[in-house]
Structures are given as structure tokens and as C-alpha cells.
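> give me a model of this one.
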Amino acid sequence: MTRQLALSLTVRPALGREDFFVTGANAIALAEIDRWQDWPQGKLALTGPEGSGKTHLAHVWAAASGARITAAADLPGRDLPPERTAMAVENVDRIGGDAAAEEALFHLHNHLLATGGRLLVTGREAPARWPLALPDLMSRMQATAIARIEPPDDALLAALLVKLFTDRQIPPAPRLIDWLVPRIERSAGYAGRLVAMIDQMALESRRAIGPALAAEAMERLAA
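This next block holds a predicted model:
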């Protein structure tokens, strides 16, 4: 158990631009991130399924713009930033009903846009489907331009699997990636859970990571 915990702590996702694999599923979203100085009203909503790369793109944008990154749920109690600040607020779709977080985002939104800043917000669905309770915040989110990351195609799913294994310091064999791509759920979130399960099972059983172990991990996740 100690060895397993020690190894799990070495998981450090690579979030640089050079680590972002571009395909048809995310190229439009990346192009919108690159034109951040020209966002309508100075804001953009980045949407996409769980694990699709929203956080990665937020870090790419932060590196280019100097933006600060925070979770929407962590906004209450924070001071408003200086003028012309760029900020990325993640998981806005998860604060519905949290009055303090919604009000904090509302004031941050107005402050940034009034002082020449930039605001990136993220969520799984389009802002119109975010369960926000504050009407003024909801109207401002619905008026935000959207860039969507689509579910991964084969090329992106293969690259994602390689990255997930590499983040865990596991050099994946090409034959394993080729075996997994046509067999797994077309979801970045599922890919992350599967790689974590494969890693855990390999540590527990001291078996080599290959198709046989991957198949057992898929069965365990399905149970």
C-alpha cells in the first residue's frame, strides 16, 4: 500500500501547449483560445465533456495571457483582482444553487469586463444549461461566446491515452493503444478512469500492462 501511494503521488498532468494534441475535436476551441484578445465582450465559455481538455486549455491560455485560474466554488471571500486582469473560472456549471459562489462570479464578471480584463469560464454543457439560480448571472453567462471541445475522435483518443499513461510514468506500448482505441467508451473521462484502474491493478498484481490486464480493468469498471 505504501508503494502504491508513493507511486500515485507522481501523477503530474502535463498541461503545456506542447502537450496539447490538436485534432478536429478541439481545433476550433484552441483557435478561440488563441484569439483571446479579440473575444466578444472580453469573455469566452469553454465547454466539453468531462476530461476533454478544458483545464489543459485553461492552462494554455494562462501561459499566453498571464491569467489566474480558480474553481468557481472557491470564489467567495476573494478580493476582486486589479484592473485588466485575465481570469479563468472553472466548473461554473457546478455552482448552481451556491448563492455565495454565484454572487462572487457575478461581481467578478462585471468587474473584469468594466476594467478591460478577460474572463474564461468552463463547464460541461453550454451556459444555457448551467443550473444557475441568480438571474443576472445566468443572463450574462448566456450572452457569452462559446467554444466547445467535442468528444474525442480516434486520433485524439489515442493521444489522450498516451498522455494519461505518460502522466503516470508508464510508457505505453503502441499495441496497447491500438487495442484500446476501438474498444473503449468514446469519453475522455472514461479513458482517465480506465488508465487509473489499469495502473492500480498492475501495482496490486505486479503484472505487465497489456491488453489482458486492460480487458480486466474494463470489466471491473463495468461491474
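> from now on I want contacts and neighbour counts done on CA atoms only, so please keep to that.
OK.
> gap between the closest residue to residue 118 other than its chain neighbours and residue 61?
Leaving out its chain neighbours, the residue that sits closest to residue 118 by C-alpha to C-alpha, 6 or more residues apart in numbering is residue 86, at 4.5 Å. Applying C-alpha to C-alpha, to the nearest Å, the value for residue 86 to residue 61 is 10 Å.
> so for those two, which residues contact both of them?
Both residue 86 and residue 61 are in contact with residue 67, where contact means C-alpha atoms under 8 Å, 6 or more residues apart in numbering.
> shouldn't residue 73 be within a helix?
Yes - assignment of residue 73 by DSSP: H, G, I helix; E, B strand; the rest coil places it within a helix.
> all helices for this structure, in order.
Ranges of helices in the chain, per DSSP state H, are 2-8, 27-34, 54-65, 99-114, 135-142, 154-167, 174-180, 188-205, 211-222.
> for comparison, sequence B:
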Amino acid sequence: MVQAPQIPFDFFAPTPASFDSFVVGDNAEVVTSLYALTDRASPVKPPPAVAIWGGPTVGKSHLLAATAAATNADNPGAAVLLAAGDAFPADPFVSARLICVDDADRLTAAQQGWLFTAFNHIVPSGGTVVVSGRTPPAQWPLRDDLRTRLGSGLIFELVAIPQDALPGALVEHAARRGFQLSDEVLTYILSRSRRDVASLWQIVNGIDALSLARKRAVTVPLLREYLARNNLSDSGASEV
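Below you'll find the model as predicted:
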């Protein structure tokens, strides 16, 4: 009986979210603004809030995680990273100077109360609350006093990477994982898969792991098998 291949320890495991691994595209202004928040020595007074909004898979969660990670790199505990689905800390009087809340447009009533108190605690001392949501913050179904505060600083729409930039971004991502995408494999991925960064990254990571398990090069037949086994092929994707 032939056993399915064991996926080995992935020594090219994805690194934590960072600004370096974010495909900027047309989002340079928001990336620059978030990165500036991580610089403790900056003479510029930080805004009370930064709200980013956009559709699914444009990278909102990535950027919030990158902002928190960069802030904590030199000063552990300086940033708190939360999401609407998380259990929030019991005490809103946190010592952090940066609070990042993903999916803030989905907060429960209790979470809204926590964030309201935390906002009023850290902002007077120069702290910032960074939040994300699917629509502009003025449309978020939150209590009025919190929604007003979250919209009182910078507001950015995060947009998807341009389609013509996807090939280069995929090649760079594969190179960071230690292998080269051939033109044939690249064309097959882009013509048979969903064309958003999150989905494409998942495919590159998965085919890399499968090629290591099989001890085979990344080829179209191997890619076709991976897509079929994981139901990742998008029949509606357009040819390139």
C-alpha cells in the first residue's frame, strides 16, 4: 500500500507578518504612515487613530500584525494586537502606546466598551489606536462615541495589488522561500487560481512543501495535483 507523502518540517516556514513581506502596490501612503508609528524617536506627533478599510484579502490583517511586531521589536509590550474574534484583556488600562484591533467593525458591545476606555487611556499620552474594517469607519455599526474617536485621525482605503504586479510579486515570494518559479508554472497559477495575494501565497507555500515531501521540482503536473487535492483551482480565473 502506497502511503501519502509526509510533509516534512518546513524549514522555509512563513515568517511573521512584516512590512518587508507586504506587497505595497498602490498602498505606499498607508504603509508609510503605519511604519512611522513604530518609530519611537519620531518628532512628529502621532495621530490618535489610524483606520484602514478595504475588501477581503487586501492585507489589512497583515499590516496590523506588521505594525504591532515592528513596534514590539525594540520595546516588547509597546503594542497590543487584537481582533474582534479574540478574548480581550480584562483591564483596558494597558501600558502599551499602540493598540491594533483587526475587524474593529465587528466588535461586540463589551469589546467596544473596552476599546473606548483603552483609547481614552493611551491617546492623551501620545498613544495611537490602529483599527481595520471592511467599510469606511463612519459606516461601522459601533457606539457613536467610539466610532467618532476611531475616525478622528487618519483614514485609508487599502486596495488590492494591481493585476499586472502579481507575477513579479509571486516570483519574489517563491525566491524568499528558496525556489524559482518557472514561467510555465507561474502562468498556470495565475490562470487557474484566484488572483488575490492571500490565495496565491497559499499556493506557493503549499506547492513548495509538497515538492519537498516528494523530492521533486515544482512543475505544472505537481502544481495541478496540489490544486486538485486542496480544491484551490478557480475555474473562473482568466487566462494570462
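> any idea which of the helices of the first structure gets closest to residue 43 of the first structure?
helix 99-114 (7.9 Å; C-alpha to C-alpha).
> onto which residues of the second structure does the closest one map?
Across the second structure, the stretch matching helix 99-114 of the first structure (TM-score structural alignment) is residues 109-124.
> neighbouring contacts of that stretch?
48, 84, 88, 91-98, 128-129, 142-143, 145-146.
> list only those of the residues you listed flagged as buried.
48, 84, 92, 94, 96, 97, 98, 128, 129, 142, 146 (16 or more other C-alpha atoms under 10 Å).
> pick the one among those residues closest to residue 212 of the second structure.
Among those, residue 84 lies closest to residue 212 of the second structure (C-alpha to C-alpha), at 36.3 Å.
> any idea which of the helices of the first structure gets closest to residue 18 of the first structure?
Closest to residue 18 of the first structure of these, according to C-alpha to C-alpha: helix 54-65, at 9.2 Å.
> in the closest one, what's buried?
Buried residues in helix 54-65 of the first structure (16+ other C-alpha under 10 Å): 54, 55, 56, 57, 58, 59, 60, 61, 62, 65.
> quick one: that helix to chain centroid distance?
10 Å (C-alpha atoms, centre = their mean, to the nearest Å).
> could you do stretch 102-117 of the first structure as well?
Distance, centroid of stretch 102-117 of the first structure to centroid of chain: 22 Å (C-alpha atoms, centre = their mean).
> and for stretch 123-137 of the first structure?
Distance, centroid of stretch 123-137 of the first structure to centroid of chain: 18 Å (C-alpha atoms, centre = their mean).
> over to stretch 12-24 of the first structure?
On C-alpha atoms, centre = their mean, the centre of stretch 12-24 of the first structure falls 11 Å from that of its chain.
> what do you get for stretch 197-207 of the first structure?
Relative to the centre of its chain, stretch 197-207 of the first structure is centred 26 Å away, using C-alpha atoms, centre = their mean.
> ok, and for it, which residues are buried?
The neighbour-count check on stretch 197-207 of the first structure (16+ other C-alpha under 10 Å) flags 197, 198, 199, 200, 201, 202, 203 as buried.
> show me which of these is closest to residue 47 of the first structure.
Of those, the one sitting nearest to residue 47 of the first structure (C-alpha to C-alpha) turns out to be residue 197, at 26.3 Å.
> how far away is residue 140 of the second structure from residue 200 of the second structure?
From residue 140 of the second structure to residue 200 of the second structure the distance is 29 Å (C-alpha to C-alpha).
> check residue 34 of the second structure too.
Distance, residue 34 of the second structure to residue 200 of the second structure, by C-alpha to C-alpha: 25 Å.
> how about residue 234 of the second structure?
Distance from residue 234 of the second structure to residue 200 of the second structure, by C-alpha to C-alpha: 11 Å.
> overlap of the contact sets of the two?
With C-alpha under 8 Å, 6+ apart as the test, residue 234 of the second structure and residue 200 both reach 193, 194.
> center of the second structure - which residue?
Nearest to the mean C-alpha position of the second structure, by C-alpha atoms, centre = their mean, lies residue 62 at 1.7 Å.
> could you report the distance from that one to residue 154 of the second structure?
Taking C-alpha to C-alpha, one finds residue 62 of the second structure at 18 Å from residue 154 of the second structure.
> over to residue 135 of the second structure?
Residue 135 of the second structure sits 14 Å away from residue 154 of the second structure when distances are taken as C-alpha to C-alpha.
> cool, residue 14 of the second structure as well?
The gap separating residue 14 of the second structure from residue 154 of the second structure is 30 Å, by C-alpha to C-alpha.
> between the two, tell me which one has more neighbours.
Neighbours were tallied for residue 14 of the second structure and for residue 154 using other C-alpha atoms under 10 Å; the higher tally belongs to residue 154 (16 against 12).
> next up, the contacts around that one.
47, 49, 50, 51.
> just the ones of those in strands?
49, 50, 51 (DSSP state E).
> the second one matches what in the first structure?
Applying TM-score structural alignment, one finds that residue 50 of the second structure aligns to residue 44 in the first structure.
> residues contacting its match?
Residue 44 of the first structure neighbours (C-alpha under 8 Å, 6+ apart): 119, 120, 121, 144, 145, 146, 147.
> recalculate using a threshold of 6 Å.
120, 144, 145, 146 (C-alpha atoms under 6 Å, 6 or more residues apart in numbering).
> distance-wise, check the closest residue to residue 184 of the second structure other than its chain neighbours relative to residue 23 of the second structure.
Leaving aside its sequence neighbours, residue 184 of the second structure sits nearest to residue 220 (C-alpha to C-alpha, 6+ apart; 7.1 Å). Note on residue 220 of the second structure: its distance to residue 23 of the second structure, by C-alpha to C-alpha, is 25 Å.
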